[in-house]
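Asker: got a predicted structure here, sequence first:
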Amino acid sequence: MAGAAIFAMSATLSVQAQAAEATQAPAGTLSDGSAVTAVTLTADNGVSATILSFGATLEKFMAPDRDGKLADITLGYDKLADYEARPNYWGATIGRYANRIAGGQFTLDGKSYQLPQNDGENSLHGGGKGWDVQNWKVVSVKSGPVASAVFSLMSPDGDAGYPGAVNARVTYSLDEAGSLRIEFDATTNKPTVINMTNHAIFNMAGEGAPQGAMQNVLTVPASHYTPVNDKLIPTGELRPVAGTVFDFRKGKALEQGLRDGTDQQIVYGRGFDHNFALDKGLTKKPELAARLEDPASGRVLEVLTTEPGLQVYSGNFLDGTYIGKHHHVYRMGDGIALEPQKFPDSPNHSNFVSARVDPGKPYRHVMIYRVSVDR
């Protein structure tokens, strides 16, 4: 009996040692007086993710290098006040519609809808007052073999011009190995369009690294991408990446082709700011969309998703006026966003995977940020 008791105690301690932990703490208040909560999920291998209720934002993502040294691999701010005063989508949950909609207009069931135009003529990432700048409700925080935090938001009918009252939910889950799973769920009471993603901007060398992020090596399993016009709106074409600077199928440093002014697409985007049509398409389970590696540190990020597209954005509009974490001045090329999504402007392109969501047919997108070390 004594031996059995010792074995049971040992097994219990082993499970506890491997469990991922979830903690929450006050993160400050917004200008309207509402309180913001920070939830930190920590895995057994030291990987941790801190999420703010403001924007359901991935505020910090700590990952080890091949020597075990931890670094924050996401760009952002040190202070909540900066997230509110000068939002730039750092790590935020994007909705209702991630990416651009041409002219801020779309038609659904014969009715036209006008959205805020916050990107020249276009509507971008929800129109300027999207879900990235809303204070989400913390629904639950749990420790265990998988630590999790659930956030919810109610978006009323007509919010930013979109039809339908939408109940949205984001679940962040970190397992013992350090894989961060993000589940986006939403329901609506009338037909609408929804396209949710996370907008973390990564540098696998660590945010603020003096060399920037353009030496990170990117692999994207996509044989086609969606070229854009001078307003960064997809033309509707699916263009082969073969023979172009957009071919990341075998992996290459981001800096290769980034400044190739002979490619009009690079000129339009000021670098990479394009959607890749993933070869896997729309899938029921998350599959690989991108691999990002810093050869010097060995840090590796794999992005998996159920969605058919991936926006690759090389931080082209970071102009040195954003003062980020640890007082780092963020410049062009200091980070790379890898945003799984439906294609940009899909409500206006019948040949793109539809972003339509109907009552009784919930929206769901599952993505994973999986970190590891290449030794």
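Answerer: Looks like it came in fine.

Asker: going forward, measure contacts and count neighbours with C-alpha atoms only.
Answerer: Fine.

Asker: now do the helices in this protein.
Answerer: 2-18, 80-85, 264-269 (DSSP state H).

Asker: using CSV, lay out those helices together with distance to Thr107.
Answerer: What follows is the helices of the chain, written out as CSV (distance: least, CA to CA, whole Å):
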stretch, distance to Thr107
helix 2-18, 51
helix 80-85, 32
helix 264-269, 27
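
Asker: between those helices, which one is nearest to Tyr369?
Answerer: Judged by CA to CA, the one of those that comes nearest to Tyr369 is helix 2-18, at 19.6 Å.

Asker: what's the closest one in contact with?
Answerer: Outside helix 2-18, the residues within contact range by CA atoms under 8 Å, 6 or more residues apart in numbering are 43-44, 145, 176.

Asker: same check on stretch 365-375?
Answerer: Contacts made with stretch 365-375 from outside it, assessed by CA under 8 Å, 6+ apart, are listed as 63-66, 178-185, 196-197, 285-286, 298-307, 340.

Asker: before we move on, back to that, now, of the helices of the chain, which is deepest in the fold?
Answerer: Across these, averaging neighbours per residue (mean count of other CA atoms under 10 Å) puts helix 264-269 on top, at a mean of 18.

Asker: ok, and here's another one to check against it:
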Amino acid sequence: MKITKQTFGEVGHEPVYAYTLENDRGMRLTCLNLGCTVTEILAPDRDGNLENVVLGFDRVEDYLRRKTYFGAIIGRIAGRIRGAEFALDGKTYTLPPNEGNNHLHGGIRGFHERIWEAKPVEEKDAVGVEFTYLSKDGEEGYPGNLQVRAVYWLTNENRWIQKITAKTDKKTIVNLTNHSYFNLSGNGKDLILDHELTLKSDRFLELDEELLPTGKKLEVEGTPFDFRKGRKIFDGTVSRHPQNLLAGNGYDHPFLLSENLNQEIVLRHRESGRKLTVETNQPCVVVYTSNALGEDFAIQGGVPSRKYLGICLETQGLPDAVHHSDFPPVVLEPDGRYEALTTYTFSTE
């Protein structure tokens, strides 16, 4: 197993480095100290061919110019906050609106555009990178100095382990996720419409016209949102279900997980034989099928960007929880510790 480091570009006068983790089986994961962004995961198909199974860019400028959030850590709060404000202990905090009247993915310069401190780490059967970042009191309108640590491990079992922890010196809100777009066909050569997704989820959150939760938890039974026995992504793109239409002919929905850390999210691509199993300690996964992905640029390798080129499996707390008292809270106290654990296991069948 080994770790290599090379210069990827710079932001302002700060260097952006690419760290490549490689295990003994040849699988590789490359990530940047810009937003902890995963730029490439080379995973084998059933014939052993290594191909990239995430979307990314070849240049640092594109990560800043295109608001795709490819592969990055999203924070302090993943998703949307209605009205770009929230209250804690009777005090209202105003955040920058960056999607209409709402606050999206941490604001104008969320965690995805910040340079993190990074250092290689090693264990007996894993190599990794430890990222740290201090989000100062008042950054993007959030209270408290928030110290964040994200560690990416690659193991010899072709498993990417992602552990994110945070502590604060003032009561604040935290809900972090990774925003990788997966495409198991390899090198973006096919859309994700024939990918089959299986979820251990009986309910999903209803969204309104601004893609914010209404507060209603809908049953998946009898709908295109029922992934309990496996379903192709294609079903949601042709569905006339109001929630599929609302999301731009596809999915952009939080699914409440009925189990944790027990193969609760499985993505398959039958043609290549690739299988991705996602396990997490978080209460939900936001499934986004890149319904709004721009078509006026190219990703790495010159592949044209287009709708349905990738699928995001964003493990996290429930979006806009600050405005729904019956959602699990995303408040972090000074004596508390935020901890999000998600593992991504790549295999073939």
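Answerer: Done, it's in. These numbers were taken from a predicted model, which means no experiment stands behind them.

Asker: quick one: TM-score?
Answerer: For these two chains in superposition, a TM-score of 0.97 is obtained (TM-score structural alignment, normalised by the length of structure 2); 348 aligned residues with a CA RMSD of 1.2 Å.

Asker: show me the contacts for the most centrally placed residue in structure 1.
Answerer: Within structure 1, one residue has its C-alpha closest to the average C-alpha position: by CA atoms, centre = their mean, that is Asn198, at 2.2 Å. The neighbours of Asn198 of structure 1, taking CA under 8 Å, 6+ apart as the test, are 91-94, 339-340.

Asker: considering these, which are maintained in structure 2?
Answerer: Among the contacts of Asn198 of structure 1, the ones still in contact in structure 2 (both residues aligned by TM-score structural alignment, their matches' CA atoms under 8 Å) are 91-94, 339-340.

Asker: and the gap between the nearest residue to Arg100 of structure 1 once chain neighbours are set aside and Phe7 of structure 1?
Answerer: The shortest distance from Arg100 of structure 1 to any non-neighbouring residue, by CA to CA, 6 or more residues apart in numbering, is to Leu124 (4.5 Å). Between Leu124 of structure 1 and Phe7 of structure 1 the distance is 57 Å, computed by CA to CA, to the nearest Å.

Asker: Gly269 of structure 1 now?
Answerer: From Gly269 of structure 1 across to Phe7 of structure 1, the span is 61 Å (CA to CA).

Asker: one step back: kindly indicate the member of the kept ones among the contacts of Asn198 of structure 1 with the most neighbours.
Answerer: Counting by other CA atoms under 10 Å, Pro340 has the largest number of neighbours within those, with 31 neighbours.

Asker: to which residue of structure 2 is that residue aligned?
Answerer: Using TM-score structural alignment as the criterion, the counterpart of Pro340 of structure 1 in structure 2 is Thr315.

Asker: ok, the residue lying closest to that match once chain neighbours are set aside - contacts?
Answerer: Taking CA to CA, 6+ apart, and ignoring the residues beside it in sequence, Thr315 of structure 2 has Val285 as its nearest neighbour in space, at 4.3 Å. Shown in contact with Val285 of structure 2 (CA under 8 Å, 6+ apart): 254-257, 313-316.

Asker: and for Gly212 of structure 1?
Answerer: With contact set as CA under 8 Å, 6+ apart, Gly212 of structure 1 has these partners: 203, 205, 333-335.

Asker: once you drop chain neighbours, what's closest to Asp24 of structure 2?
Answerer: When the adjacent residues along the chain are set aside, Asp24 of structure 2 lies closest to Met1, with 5.2 Å between them (CA to CA, 6+ apart).

Asker: and the one you found, how many neighbours does it have?
Answerer: Taking other CA under 10 Å as the criterion, the count of residues near Met1 of structure 2 is 19.

Asker: what does Gly324 of structure 1 give?
Answerer: The local packing of Gly324 of structure 1 (other CA under 10 Å) involves 18 other residues.

Asker: for Gly110 of structure 1, same thing?
Answerer: A count of nearby residues for Gly110 of structure 1, using other CA under 10 Å, gives 7.

Asker: what does the one 3 residues further on give?
Answerer: Neighbours of Tyr113 of structure 1 under the rule other CA under 10 Å: 15.

Asker: touching, it and Ile101? I think so.
Answerer: No - the pair Tyr113 of structure 1 / Ile101 is not scored as a contact, 11.1 Å apart, by CA atoms under 8 Å.

Asker: give me every residue that touches the aligned partner of Arg274 of structure 2 in structure 1.
Answerer: The alignment partner of Arg274 of structure 2 in structure 1, by TM-score structural alignment, is Arg299. Taking CA under 8 Å, 6+ apart, we find Arg299 of structure 1 in contact with 63-66, 204-205, 293, 371-374.

Asker: which of these are buried?
Answerer: Neighbour-count burial within these applies to 63-65, 204-205, 293, 371-373; the criterion is 16 or more other CA atoms under 10 Å.

Asker: among the residues you listed, which are located in strands?
Answerer: Residues from the buried ones among the contacts of Arg299 of structure 1 lying in strands, with DSSP state E as the criterion: 63-64, 293, 371-373.

Asker: show me the contacts of Asn198 of structure 1 that map onto strands.
Answerer: Secondary structure defined by DSSP E assigns 93-94, 339-340 of the contacts of Asn198 of structure 1 to strands.

Asker: of the residues you listed, which is the nearest to Leu318 of structure 1?
Answerer: For Leu318 of structure 1, the nearest member of those is Glu339. The distance, counting by CA to CA, is 17.1 Å.

Asker: fine by me, we can end here.
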